[in-house]
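A.B. asks: no sequence on hand, only this structure:
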């Protein structure tokens, strides 16, 4: 790709933004070298790497590049035999640490999200820590060679510290002496040129032996090394020289280790630079709100709401463009300041970004092509130095384009044929466009010439386009309208600005009738387009509303089903709990009845078994049941008939028959059952009917409401005895073997009075106080004859 094209489309500004997003100087250097490539597979691999990095950036919020330095120069100097200083060695160690840390980070991130390219790249980072560990054993975080670097260095430094302490101690003794203090400018020990000295007043110089090492600016203070410590300072000097030689040995040793690992370290740096570069592309994509484009090599472009990446997001108008399917060339017409040049640059720059492995600021599923070359002639490149006119400059660029382009190229021409006579310029423009189109290139060109509108209509594979212009506001909207040629709008603008109508009408008369028809046709097309656009927007709004309503209904249905399921489960659980409780209570009743039977009461075992079976059948089934089918009636049910009660699955004898229900004797119980639920099993014999009917004629009306218990609580003895007498008669007629009289505990007077009456009653066989589960002493259980 020619550097001039990259400059024309301002690709270098994208590179500058990318460089700023890199975390290390290694990544910045890599980003500065970015260039688009024309190999489809390589472009796809670049974009895949950017996509993986974007996923990690989105999920993890950042990548650890801390501690990584550009140590290529120190490594190279170590290879050449130079000695590295402690700071350079420490940078090499921390870079090795940072690379290993980055590798572990990506391997852990791969467990949450697949990033095969990044993991493969990170796996090439060496895990060898020998050189790194040796450097960190010798050099601390402040880039200082530690005493532990070698035994000799530790011994020398220990001796040096001891010697310094002795010198300071000797000098401290001197400055504390009263005779010496009066000769000192300050009572302190200081250092000049690595030697310990004391500040002496100049007039007392002769009282001190030793060496003068410095003089104050005023000359009033002399910094003297007394004779008493000269030999001691000399010894310190020797020790410092030994320390320097030992440190030099350690640095040479460490530099040798770096030189031996230079190839591995350099390879690690290259990988780290590539990883930082890839993640810089991901950060740039996030900042631009860019997306992954779909790439092809068949010359197809479909840009959906593409934005120029160098323009502010809140002012740029998204570009909608498709080329390479039904047509390969687009001719954009219309007045200046309409955004034609921006549209050209957007197409070119987005293509360059995609070919460089960068995401593009457009909607998802935008498609771009890998071209073998992108050529552009955009803007006024008139050169005063070369004495070229605007037309000559354009022609020079176009000639260069015609020489270099291939059928797999993208050509962008701005104001083709401009700068010369309109008649000749339009003819030349048509010829140039015709040649480029015949080559099979993808072409987007802008022009003022109205003749090119007709060219686009007549040429197969070429389509007109224009930049939308609002005549009411006299301003462009910067929207590219593919399929609609541009209008001059000159007359409309002049009229809106107040030019007299007479002048405008006269001007219209100067325009050829054919041109007027073309303008009228374009106006009609634009009006139809605006109407269709409004209808499309309305339909889109309705579609979104319908989809939203559908989504809400689906959500409501889903919640309803969930709630319904929960309610069903809860109802089944509640029913099962109720049945369990009832079964438990029934088991207690049956146990009590069996106990009574064992004690001599007249309760038959088969009645107990039958009661237990009915309880088992009372357990509700959780699966849905089929609706019960009413039994067919052979004839009308009559008293004394043996019938089957469908809902209980039990046989019984009809006691009485009403209009819609009958009283049925089921064992020791009498129940009212709807006639529709009775199935005749055996008709009663004529004699039995007669007896039954005769019996029924002497029944009291209260037989229909006979019950097993009588509540007497709150009544006096006289009233209670009357109620008990009536109750016992009704129970006897109902053939109840046992009834309950509830009188409460209280003082016991009511219980005693009732029990005295029971001893004399003709229907009472025996009575007893209620058991614990029957109410205790508050109830008297009466067994009837």
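C.D. replies: Noted; the coordinates are in hand. From a predicted model like this one, the values you see are computed outputs, not experimental measurements.
A.B. asks: okay, CA-based contacts and neighbour counts for the rest of this
C.D. replies: Will do.
A.B. asks: at which residues are the strands of the stretch 151-300 of the chain located?
C.D. replies: Secondary structure of the stretch 151-300 of the chain, counting by DSSP state E, counting those that start in this stretch: strands at 190-192, 195-201, 211-215, 221-225, 294-296.
A.B. asks: and those strands as CSV, adding mean neighbour count and distance to residue 235?
C.D. replies: Listed next are the strands of the stretch 151-300 of the chain as CSV, based on neighbours: other C-alpha atoms under 10 Å; distance: least, C-alpha to C-alpha, whole Å:
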stretch, mean neighbour count, distance to residue 235
strand 190-192, 14, 15
strand 195-201, 23, 10
strand 211-215, 16, 16
strand 221-225, 24, 14
strand 294-296, 19, 76
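A.B. asks: among these, which comes closest to residue 249?
C.D. replies: With C-alpha to C-alpha as the criterion, residue 249 lies closest to strand 195-201 of those, at 25.0 Å.
A.B. asks: would you tell me what the next helix or strand after the helix or strand that contains residue 585 is?
C.D. replies: Element membership of residue 585, judged by DSSP states H and E, is helix 513-599. Next helix or strand after helix 513-599 toward the C-terminus (DSSP H and E): helix 605-617.
A.B. asks: how close does the nearest residue to residue 176 once chain neighbours are set aside sit to residue 619?
C.D. replies: In space, and not counting its chain neighbours, residue 176 is closest to residue 187: 7.8 Å by C-alpha to C-alpha, 6 or more residues apart in numbering. As judged by C-alpha to C-alpha, to the nearest Å, residue 187 and residue 619 stand 107 Å apart.
A.B. asks: pasting the second one now:
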């Protein structure tokens, strides 16, 4: 990392990024990041960070744990070396992390193209993971089930050990030997079972001496009776070691065979860990994605320095490269000038490192090949350089490198020498850098540079706002307004006598005084305009709120209007259906009267029909008026539901409810052969518990049976115009009524049409228990449009 990046503290940002990484190699990768200088490369790198952030916000960040770099042991296994148990467990940890990433990858519904190659490079090896973890229990222990041979050897070792312990237990419990023993215990020396014997009795216990205590009072003797058992244990232990070596070699060979796959997955996971770390840091900074442009335009909205406490940092807006290529920032000391230019430079470098930026949306930055910086006090005692000399040395190097793809940041340009010469030199340096077509931001106190910015096209003034009343900077960067040093105002507020201040003002040149007055007037005008802008913005927000409330109210009224229209349409349909029903009833009555025209009382019938016709016409007129108020509101004893027998108010007609009330309270009612849709307020429940039906001169009580007139069933039923479900329900009811009335033959009119209704009727007749047979109608009966059925 070059000195310019360090001057902007990019190294500290990368340390912060490394803290978000999960593994050491990821941290190393983060610390070694260098800004890219090609636009397309920066866009591709930033896209990976954005995709990682999108995935983590939607699916969570996969936990890879603390990955360990096992490259060395994997390469040794690849060439045939045997790995230790610890090395195999390290490999198993990597395999576990690989499996975690693989399972997380497989759950993704949308897979981002920028990270797909890395995610596909992580290949899980579940079988190898199970082989290692089932065989190796710890860094020093192999499981018995690692192989059948090992399990058998260890079983024999345990058996031989039990045999030896049994012999020694008898000895230590024997009264003969207890007086020879230092303690009645069994211990081990050199992997062999022994007993502690007092030194003076070592000749009394026959066996091999393996060790002596530090005091010399005890010798550890292997009795002759357990020598053979101990020898067998030693042989078995050697076999166990050989078998363990074989198991480790076999596992190492399997690891070596998968070496390239494991290393490829590991490298991909380390890189993924870096992108997930960038994502986590972006969330911590509340960062957004900047637009990358090739025109050298910088436009940062509410930019925040990432190393300043988020609770204390003041967001700033910075523009450069569109209307002007040079920005001169002025203002008092500690006002935030240096922080402003360091924020700009650091955010540019962060974007070129593929990091999201702590800025508001729609911010844009270009890609610079070089970011050249002269910031801070670089006085060098070793090189015998003064502050001014050190700055000039640095600026000379900048002038040698600056070009059209460079961003130059100069802090306190021209300071440290004679003000007149320093100001002239500063202007000359800015002009030279502009001639080399680099973008420039410089901070200064010199009025001459402020005047240069006012009089030069492509150069703009900016200032860091300072509140003289509180003697505190606001840290806001105001583009287009030159700043004031405010030295006199600050001194006066701190208590310097007015006489000294007036004397100082007399020493200021008239030209500088006039310039400061102009700046002061501009600042006052700016503050007034700022207040007016805030007031206008507040009023605009209030107007927007009022407009939104009006829009919401208008939308609500439109929705209410639509509901009322739909309610009126439904009511109109109901009225039309009821009018059709009443008209059909009148036609039926007229047809009945016509059929009886030859009867003796025809005149009376006609007279009564005329009176009834007029009465029904009045009812139709009342029915056609949707505004007519109904008096005497009826409340049913229970909610009306499908299958109820009801009376239609105003029609004096009983019918059967075919459907439950809909959302607006309307139900379908079948009255005779007519079906209508009426509001449930127009219906009256009929109490049927006291009604009876007479069959074969016997009184039988039944429910859901209406008057005698309803039991007079015609010999035909018309199902045309009904749906299949409605038709089958009406057909079942008609057949039941026909059975009760003793009808033997019925005619079902279903029409020809598509044949679907006829097929449904025939299907129901085949299964109906009361139907003996059925056939299609013949010529004169309606042919295929009717079905004639015989009732059992």
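C.D. replies: Happy to help now that I have it. None of these values were measured; they are calculated from a predicted model.
A.B. asks: for the stretch 601-750 of structure 2, which segments count as helices?
C.D. replies: 602-623, 708-711, 724-741 (DSSP state H, counting those that start in this stretch).
A.B. asks: the stretch 301-450 of structure 1 now?
C.D. replies: For the stretch 301-450 of structure 1, the helices defined by DSSP H, counting those that start in this stretch occupy 340-355, 390-404, 422-438.
A.B. asks: neighbours around residue 5 of structure 1, how many?
C.D. replies: Other residues near residue 5 of structure 1 come to 19 when the count uses other C-alpha atoms under 10 Å.
A.B. asks: list the buried residues in the helix or strand hosting it.
C.D. replies: When elements are assigned from DSSP H and E, residue 5 of structure 1 belongs to helix 3-8. Residues 5, 6, 8 are the ones in helix 3-8 of structure 1 that count as buried (16 or more other C-alpha atoms under 10 Å).
A.B. asks: okay if I get those as JSON lines plus distance to residue 755 of structure 1?
C.D. replies: Putting the buried residues of helix 3-8 of structure 1 into JSON lines (distance: C-alpha to C-alpha, whole Å) gives the following:
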{"residue": "5", "distance to residue 755 of structure 1": "120"}
{"residue": "6", "distance to residue 755 of structure 1": "118"}
{"residue": "8", "distance to residue 755 of structure 1": "120"}
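A.B. asks: now, which of these sits nearest residue 366 of structure 1?
C.D. replies: Looking across the buried residues of helix 3-8 of structure 1 and measuring by C-alpha to C-alpha, the closest to residue 366 of structure 1 is residue 6, at 22.1 Å.
A.B. asks: next, the closest residue to the closest one other than its chain neighbours: secondary structure please.
C.D. replies: Closest residue to residue 6 of structure 1 apart from its sequence neighbours, by C-alpha to C-alpha, 6+ apart: residue 12 at 6.8 Å. Reducing the assignment at residue 12 of structure 1 to three states with DSSP: H, G, I helix; E, B strand; the rest coil gives helix.
A.B. asks: ok, now how distant is residue 12 of structure 1 from residue 401 of structure 1?
C.D. replies: Residue 12 of structure 1 is 21 Å from residue 401 of structure 1, where distance means C-alpha to C-alpha.
A.B. asks: and what of residue 247 of structure 1?
C.D. replies: Relative to residue 401 of structure 1, residue 247 of structure 1 is positioned 64 Å away (C-alpha to C-alpha).
A.B. asks: swap in residue 520 of structure 1?
C.D. replies: 36 Å.
A.B. asks: now residue 208 of structure 1
C.D. replies: 90 Å.
A.B. asks: could you do residue 448 of structure 1 as well?
C.D. replies: When distance is defined by C-alpha to C-alpha, residue 448 of structure 1 is 21 Å away from residue 401 of structure 1.
A.B. asks: kindly report the same for residue 29 of structure 1.
C.D. replies: Residue 29 of structure 1 sits 31 Å away from residue 401 of structure 1, taking C-alpha to C-alpha as the criterion.
A.B. asks: out of these two, which sits in the more crowded spot?
C.D. replies: residue 401 (21 against 16).
A.B. asks: stretch 325-343 of structure 1 aligns to what range in structure 2?
C.D. replies: In the comparison with structure 2, stretch 325-343 of structure 1 aligns to the range 322-340 (TM-score structural alignment).
A.B. asks: mind checking what residue 246 of structure 1 lines up with in structure 2?
C.D. replies: Under the alignment by TM-score structural alignment, residue 246 of structure 1 pairs with residue 243 in structure 2.
A.B. asks: isn't its match up against residue 152?
C.D. replies: No: Residue 243 of structure 2 lies out of contact with residue 152 (C-alpha atoms under 8 Å); the separation is 10.8 Å.
A.B. asks: when these two are compared, which one has more neighbours?
C.D. replies: Higher neighbour count among residue 243 of structure 2 and residue 152: residue 243, with 17 against 14, using other C-alpha under 10 Å.
A.B. asks: of the helices of the stretch 601-750 of structure 2, which is nearest residue 231 of structure 2?
C.D. replies: Using C-alpha to C-alpha, the nearest of the helices of the stretch 601-750 of structure 2 to residue 231 of structure 2 is helix 724-741, at 93.0 Å.
A.B. asks: residues of the closest one that come out buried?
C.D. replies: Neighbour counts using 16+ other C-alpha under 10 Å place 724, 727, 728, 730, 731, 734, 735, 737, 738, 739, 740, 741 of helix 724-741 of structure 2 among the buried residues.
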